[in-house]
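Visitor: Mind looking at a prediction? Sequence and model below.
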Amino acid sequence: MSKHITREVWAAAGDFYKAAQPGDTVDEQIVNDFRDCVPPASMSSGYLQVGEAYDHMVDENGRWRPTFMTFAFKDGVWVYCGCCFHGEAVHRERI
């Protein structure tokens, strides 16, 4: 079940990764804060990947690739997509 992440929820958790899970909606101000902290890795209308790599994962071809915190604007709200490869909105998780 997804939840809505505000600055207050984030502050109470102490860490964005503890507060939010892929699929959670987030306040637009949070997206703007991430956009403004470093130049985005990828950005278009309704899509943002934070400019600093969060982790590196092996892709389906066996190559190590960086993952980026990703947000997408869907149905009038911003949704946290998780940590995704560049240009994607599919959460990648270590196994």
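Guide: Sure, I can see it.

Visitor: contacts, neighbours, all on C-alpha from now
Guide: Fine.

Visitor: So which bits of stretch 15-30 are buried?
Guide: Using 16 or more other CA atoms under 10 Å as the test for burial, stretch 15-30 gives 19-26, 30.

Visitor: Tell me which residues are up against the longest helix seen in the chain.
Guide: In terms of residue count, the longest helix belonging to the chain (DSSP state H) is helix 28-37. Around helix 28-37, the neighbours that count as contacts under CA atoms under 8 Å, 6 or more residues apart in numbering are 6-7, 48, 50-51, 71, 77-78.

Visitor: Next one for the comparison:
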Amino acid sequence: MKTYANWKGDMDEYLQVGDEVDEEMADHFLNVMPPACWRSDIIQIGEPYSHVGGRATYATLRKDSGRWYYAGHCFRGEVTQAAGA
């Protein structure tokens, strides 16, 4: 499990798609700025990471069986990393 407390440096170097993250990391995604998407099963950081095909991608966490996982850089409301992100 990747923890917020152990995170140093660039998020993209620390987190890989599929990594389980702790609640503190989920809280960071939720509170760093107003989220782009926030539902019971998804949190996306409010600032776009990049644009693919003219659509913004966002750093995304998805919840499965009560645990949070890093999903990569996904389109708003989605939990599959965008091709080319």
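Guide: Perfect, thanks for sending it. All values reported here derive from a predicted model rather than from experimental measurement.

Visitor: Got a TM-score for the two of them?
Guide: In this superposition the chains share a TM-score of 0.90, using TM-score structural alignment, normalised by the length of structure 2; 85 aligned residues with a CA RMSD of 1.5 Å.

Visitor: ok, back up a step: mean per-residue distance, the longest helix of structure 1 to structure 2?
Guide: Once the two models are superposed, helix 28-37 of structure 1 sits on average 1.0 Å from its counterpart in structure 2 (mean CA distance after the TM-score superposition for structure 1).

Visitor: Give the aligned range of that helix in structure 2.
Guide: Matched against structure 2 by TM-score structural alignment, helix 28-37 of structure 1 falls on residues 23-32.

Visitor: So what's the gap between that stretch and the chain middle?
Guide: Per CA atoms, centre = their mean, to the nearest Å, the displacement of stretch 23-32 of structure 2 from the mean C-alpha position of its chain is 9 Å.

Visitor: Going by residue numbers, what spans are strands in structure 2?
Guide: 20-21, 37-39, 42-44, 50-52, 55-64, 67-75 (DSSP state E).

Visitor: I'd like those strands as a markdown table, with distance to residue 31 of structure 2 appended.
Guide: A markdown table is the format used below for the strands of structure 2 (distance: least, CA to CA, whole Å):
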| stretch | distance to residue 31 of structure 2 |
| --- | --- |
| strand 20-21 | 15 |
| strand 37-39 | 11 |
| strand 42-44 | 10 |
| strand 50-52 | 20 |
| strand 55-64 | 13 |
| strand 67-75 | 15 |
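
Visitor: quick revisit: in PyMOL, how would I select just the buried ones from the contacts of helix 28-37 of structure 1?
Guide: Filtering these down to the buried ones (16+ other CA under 10 Å) takes a single PyMOL command:
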select buried, resi 6+48+50+51+71+78
